[in-house]
Every structure is written in structure tokens, then in C-alpha cells.
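**Q** what's the 3D shape of this:
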Amino acid sequence: MTTTHIWFTPEGIEDLLPPQAEKLEFYRRELLDLFAASGYELIKPPIAEFFDSLLTGSGQDLSRETCTFVDQESGRTMGVRADTTPQVARIAASRLRAREGAPLRLCYAGDTLKARYNRARGTRNPYQTGVELFNVPGKAGDAEILLLLLESMDALGLAPITLSLGHAGLIKRVLSECSLPESEAGVLLTLLNRKRYPEYQAWLNANLHYIPYDLQALFTDWFELSGEAETVIDQTKSLLSAYPEMVAELDGMLDLLALLKAAAPHVRIFADLAEIRGYYYHTGLMFSTYVVDEHDRALVVARGGRYDGIAEAFDNPMSATGFSLDLRAVLDLLAPVERTGQRVWAPMEADPQLHEKVRDLRSEGYEVVWCEATPDGAVCKLSKINGLWTIENDEA
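**A** This is a model prediction of the structure:
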């Protein structure tokens, strides 16, 4: 019996080899340094915890994506995290409760695991990096997170970037004004999610009597509310003119848009107010960033938005917003990392001065490799000359 079968990893799970592993680590460090410089504190949730904790609150959608096993200590079901966000909410609402009411800025980076392999999403083992901002409600929190998101795209060297805005809270307000049966509301959300316009038209004709007259024009044009952000928002305002609270929400989006354009004029900003991905999870503004790959395909880099309801499950309601991205998924889009340290070969000798010299060189950025004999083709090596360990360069 051969052992080749043990060389293979499960479908959707891959080893990360040189130089890709070093590349991931470099950009992870770039992002974490940016987050720290923006006032965010690093946390490291456990890779696994009790299954019900991983699904608490808005995390319920993760049930089918979470790998589970029985804890041999307690007998309870545990899960390997499929998303870090619910863990961050748990920590913020419980372990950091002493900071209750004050703005709380947290960041993280680590592996996650998906129970199912979705070829469109690629790996089952995303390396999730992100930030979460608690207790900064409304436009102020949304602005801070979006500015940091765009800075993160710059830190990764990704360009050109497209930012897409949606608003789950606005859609929920619109539906709350209607008398749609729950089953019909579910059909509507499915049609919006799948962008099935002909079926939507048939659904609208059959359910128009459930929709207030002042909202019927919005429902008629809903599929057209996608495109250049300012144009779409102005169009939506005119369709919702009878609802001052919704218009105020849209005015807030325009203010945010002006801020983003001033901070990042190179970023294209679109709005899709028929976008419902994350509808059950998000409570307000939703957003994502895209880049176009070499095959002219739009690839999602990061997603985020407001999810004020998640911490309520931990008996500590607080506003929350944030974003995350999978570094592993975007590695091929990132520039190669150049190793700047010059390699020096050092003889394996019992000389205190040699070992001190090696430590000094490494602290200066050199790559110093121990060897019994200097390999063929080596350019730089340490040699003892006149009693001092010195770098000899054979290229000279």
C-alpha cells in the first residue's frame, strides 16, 4: 500500500508555500500596522469555541459553514470559526464590557475554515483580516470605517478600486411601510438577490395592492437604482420624498460620499440600493470593494457594513460596524515581496566573536545562514581577517 494518499489536502484546502506564505505575512503586517496607526487594538480569538457561541446573534447564518466536533472535556459541540466577526462581538460585549459606552476599536487577523467548498469563493481556509468599531453610531462610524477600508486598499497596492454602497436599513424601512405577507416579502428578497427582473415584474403586478401608493414608483424602478452613487441616491430621494426619515438617511449617504471623494478621488463609487446580500445580517450601510483582474472579471476584495444587532445576543446592545477581507484570496493580485536582506554565509565555528557578529548583521537586516562549508556560487561570506570577522564579497 502506497502512502501517496496522505500527501493530499482536502478539496479547497491548500498549503501556502514560499514565496506566497511570506507574501501573505508581509501584507498582513502592512494591514495590522495601518490598523494600529488608526487606533485599533489587536485581539486574537480562539480558532475554535462552543458552537452556539459562534452562531450567537447575527452569526446564525454561519451554521452550515461551520465545521463541528465534540469537545472531549465537556461533551458539548464545538466549532471551528467560519467567520471571526461573531467572536469579536462576543469579546466586545463580554470580555471588554468594562469599556461599555466608550468607542471600542478592535482588529484581527487569522485563519478561518468553511465546512463546504464553494468553487466561486475559492479556498475553504480563508485568512480573514479586518476591523470592528463599536459604540460609534451612524454616519461618524460609517465614515471612519470606510476611510480605513480605502486606506487598506492603498496599503495592499490595489488599483483601480471600485467601492459599492448599499443600505440594508433603508430596504427594511421600505418593507416596514408595506403590508406584504411574510411569505411574499421572502419572495421579493429572493428576486432582488438573484436580480430576476422579469419574475420581479410579475411579482410586483400581483402584490401592488400591498404597497402604499407613495412607494409604488420606488418598487417600479427598484432594479434601476444601481450606478454612479450620487445619481442613484438623488434618484432614490425623489422616489421617497414622502418619507422624511428615509430622505434624511439618503442625505447622510450624500455627506459620506462627499467625504470619500475628497479623501480618495481615485476611487470609483457606485451605489446599488437593490443589493440585499447580507440583508439579514446588516442593519444599515453595506459596502464592498472590487478590483478588475487580468481577465476583466470584477473580484470582491473586502466586504463590510453596519450590524448593530449582533451584540444584543450577549445582553450588551451596542452599535457596530466593520469590514473584513480574505488575504489568501487576493494574494495573486498583490505585488511580489522583494527580500531586501543580502545573504551572508557564516562558518559553523565555536567563536564568541563570530556569534556576536552574526547577531549584529541580522539586526542590520542581513540574512545570515550557518554552513559547514561555503556553498558554490555564494557571493558573501564571513571570514576572519586580522582577528576580525568581516564580510568578504566574492563579486569584487
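**Q** Every contact and neighbour count from this point should use C-alpha atoms.
**A** Fine.
**Q** Now do the helices in this protein.
**A** If DSSP state H is used as the criterion, the helices of the chain fall at 20-37, 51-55, 85-90, 138-155, 168-176, 182-194, 197-207, 213-221, 229-239, 244-263, 327-330, 352-363.
**Q** To compare with the earlier structure, here is another sequence to fold:
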Amino acid sequence: MTMIPPGLLPEGLSDRLPPQAEASARLTRRVLDTVASHGYERVMPPLAEFEETLVGRLKSVRAQDLVRVVDPVSQRSLALRPDMTAQVGRIAATRLAGMARPLRLSYAGPVIRLKANQLRPEREKLQLGAELIGSDGVAAAVEIVNVAIEALQAAGVTGITIDFTLPDLIDALAAGPLPLAAEEIEAVRSELDAKDAGALVAISPQAAAYLPLIEATGPFHAAMERLEALDHALGGAIASRIAGLRAIAKPIGWDINLTLDPTERHGFEYQNWFGFSIFAEGFIGEIGRGGSYAIAHADGTDEPAVGFSLYPDPLIDAGFGSDSPRRLFVPIGADAARTAALRSEGWHTVAALGAGEDGASLRCSHWLDGAEPRAY
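**A** Sure, this is the predicted structure:
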């Protein structure tokens, strides 16, 4: 058998080394502290669950897409989590079912996928987020979107864009003012996602009626006007959704870019009336998403919820959260009380363990000269 080199890791998995590991922890702390300041309490679900339990709550991932193992204790299949939102939903529906609503929960931890995507080759990702459980109304949506923005700003992110979508819009229109045959619905969704007007028209005359939704895409206010024009032609069939989006967008700061793609479905398979993606200037692909959804309870009822998840690995790779700490080299024999006082002031002290150590080579910017730090 070929010997695996000791430093080799499976494809898509990697180590985080100094200073990125500390940057990751610092960015996570800033996000969680911001979320906690709005009343969200942290939960810590396990890395693996019974496969059947986890799959039952994952609406956008199939069992064959999970990393699975056999539990040597129960002899049952376990799955490593590809998403923490489903686990938070399980906790809310079981362990915390008796707590007062609305219930505000936050979380942070690694998730792992069986396969990576083309934009990000990593199979293991850091996921941070917050869920507001018990309501999916406009007030709850306003809160969750603005908490997500505030958390990113606290982490130093600028140039933020929020792209809104209406995940169940096609279903609502197909069942009402713009009827479609059952076999046409998925095709219409696909062509709207691709923004392919010609292919949409080729499906059927009924499908062609969805063409205005392609035009209702782009900068938020102009796109909303086109969506409102369509709604007027349909007799106000989606007026409540439009009013909801207007209300969510209203309190968002002027420095945040807003866009609309009303038929975007990729990544929003389990959201219902509204969803949003988060982008940041200088980064390819989204760094987070959120929206409204339903949590299934054991008695067959569904509970409304709204939340967001951030995937900050690209931010960490780009240096966000990597504020360099002040590292101070402490020679042998230095005053312990003075060294402790400097740590309380924010210095990171690196104590010499033997003669001849070089603080600069230990990545220290200063050394302790008697009682005072001196720059190298």
C-alpha cells in the first residue's frame, strides 16, 4: 500500500495556520458578538447526526451528497453536517420546543460537503448565522437582514450588496393568474434562472407570459417598478410580496447596494416568500444568504422562521479579521507583574525559554527593555 505523506490532506480540506486561524476566530467573534447584542443566543449542534434524521430536515441536499460513516456504537449511518440551519431547526422543534417565541438562536462551526463547487474548491467551510424562529413576517425579515448587514460591517466588510428574491413566486403565479401545466413549471424556472427569453417563449404561450420577470431584474428600485407594473396587469396578485420587499428594503442604509432577482432559486430550495443573497465588493460569488422558511414539528405542524448564514472563508483568506496583535518578546528575568500588566493592555507576550532566542524571528514587533516595550 502506498504510504500517505504525513502532511497530505484529503482533497478540499486544509489547515488554517497562523495568522489566518486567529483571524478566523476573531472574525467569528465579531459576528457572534454583534448577533448576540440583538438577543440571539448561541447553540452548538454536533458535527454528525443520524443520517435519516438529518436528511429529513435537509431540503436542498440529497443523502447521496453527504459524507457518511457507520457509527460503531449504534451500527447506524451517521452523516456529517453540510449545513447548520437544519440542525438549529431540529433543536428549536425538539429541545427548545417549549421556549417562548420568537426564539432567537445563533451558531458557528464547520460544515462539510461531499463535493466542492467550481467557485470554491473547499469541501469544508465555516458557517456562521442566526435564526429567528416563530415568525416570518415583515418585521422579522427586517430584523434578520439588518442584523446580517451589521454583523458583516462589524467584521470590516464594505461594498455590501443584498440581492432579494421571491423563491415561491413561480409556484404562486402558476397556481393563480399565470397558470402552467405541471410539467412546464420546472422548465419555466430553469429558463428564468438562465434569463433565456427565447427558450422561455419556446416552452409554450403560457410560459411566454413570464417574460416580464426577466426584465424585473437588476438594481432594486428600477426592478421593483417593473415588477409592480406586472402586478398591476395581474390585478394585484403579488401585491403583498411587493409590499413586503419594499418594507424590508426601506430601513437599509444608503451605503448598501440593493438588487432584485425575483425568480432566483439556486440555494433557496427551502425558502418560501422571500430570500436574499449577500455579496461583497471584490469577491466572486455570494458570501451569505438567508430568507424565510418553515420548521417541521413532530406533530405535523410547521413553524415559521427567518434567518441568515454567512460563509466567511473568502473574507478570512483576504485578510479580514487579521488585525495583527502586538507581540512583545519578554527576556529571561523580566518582571512578571509588569509583563502581566502589559498583557492586560492588549500585548501578546512571548517569553524567552532559553538564552539566545531572537524575538524578531518569533514574529514579535517589540521587546521588553526593563519596564518598557521597545520596537525592533
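**Q** What does the TM-score come to for these two?
**A** TM-score for the superposed chains, counting by TM-score structural alignment, normalised by the length of structure 2: 0.89, backed by 368 aligned residues with a Cα RMSD of 2.6 Å.
**Q** residue contacts, the spatially most central residue of structure 1?
**A** With distances taken as Cα atoms, centre = their mean, residue 324 lies nearest the centre of structure 1, 1.5 Å away. Taking Cα atoms under 8 Å, 6 or more residues apart in numbering as the criterion, residue 324 of structure 1 is in contact with 128, 129, 130, 131, 302, 303, 304.
**Q** Just send those back as JSON lines, with distance to residue 263 of structure 1 too.
**A** Shown next, in JSON lines, are those (distance: Cα to Cα, whole Å):
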{"residue": "128", "distance to residue 263 of structure 1": "26"}
{"residue": "129", "distance to residue 263 of structure 1": "23"}
{"residue": "130", "distance to residue 263 of structure 1": "20"}
{"residue": "131", "distance to residue 263 of structure 1": "19"}
{"residue": "302", "distance to residue 263 of structure 1": "19"}
{"residue": "303", "distance to residue 263 of structure 1": "19"}
{"residue": "304", "distance to residue 263 of structure 1": "19"}
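**Q** distance of residue 300 of structure 2 from residue 281 of structure 2?
**A** 43 Å (Cα to Cα, to the nearest Å).
**Q** Between the two, which is the more surrounded one?
**A** residue 281 (10 against 7; other Cα atoms under 10 Å).
**Q** Looks like residue 269 of structure 1 contacts residue 160 (just checking).
**A** No - using Cα atoms under 8 Å, residue 269 of structure 1 makes no contact with residue 160, being 11.3 Å away.
**Q** What lines up with the residue nearest to the centre of structure 1 in structure 2?
**A** Matched to structure 2 by TM-score structural alignment, residue 324 of structure 1 sits across from residue 309.
**Q** The closest residue to that match other than its chain neighbours: what's it in contact with?
**A** Excluding its sequence neighbours, the residue lying closest to residue 309 of structure 2 (Cα to Cα, 6 or more residues apart in numbering) is residue 129, at 4.2 Å. If you count contacts by Cα under 8 Å, 6+ apart, residue 129 of structure 2 has them with 106, 107, 108, 307, 308, 309, 310.
**Q** Mind telling me the two of the residues you listed farthest from one another?
**A** 108 and 307 (13.5 Å; Cα to Cα).
**Q** between those two, who's got more neighbours?
**A** The residue with more neighbours, out of residue 108 of structure 2 and residue 307, is residue 307; 28 against 21, by other Cα under 10 Å.
**Q** From residue 329 of structure 2, how far off is the more buried one?
**A** From residue 307 of structure 2 to residue 329 of structure 2 the distance is 45 Å (Cα to Cα).
**Q** Please say which position in structure 1 residue 229 of structure 2 maps to.
**A** In structure 1, residue 229 of structure 2 lands on residue 238 (TM-score structural alignment).
**Q** Number of residues surrounding its match?
**A** For residue 238 of structure 1, the count of nearby residues is 12 (other Cα under 10 Å).
**Q** cool, residue 376 of structure 2 as well?
**A** So residue 376 of structure 2, with other Cα under 10 Å, has 11 neighbours.
**Q** same thing with residue 237 of structure 1?
**A** Neighbour tally, residue 237 of structure 1, other Cα under 10 Å: 20.
**Q** List the residues that contact the spatially closest residue to it that is not a sequence neighbour.
**A** Distances taken as Cα to Cα, 6+ apart place residue 247 nearest to residue 237 of structure 1, at 5.6 Å, with adjacent residues excluded. Neighbour list for residue 247 of structure 1: 237, 240, 241 [criterion: Cα under 8 Å, 6+ apart].
**Q** The second one touches residue 246, doesn't it?
**A** Yes - the pair formed by residue 240 of structure 1 and residue 246 meets the contact definition of Cα under 8 Å, at 6.9 Å.
**Q** From residue 106 of structure 1, how far out is the residue nearest to residue 314 of structure 1 when sequence neighbours are not counted?
**A** Counting by Cα to Cα, 6+ apart, residue 93 is the residue found nearest to residue 314 of structure 1 once chain neighbours are left out, at 6.2 Å. Look at residue 93 of structure 1 and residue 106 of structure 1: by Cα to Cα, they are 12 Å apart.
**Q** If anything else comes up later, I'll come back, but that's it for now.
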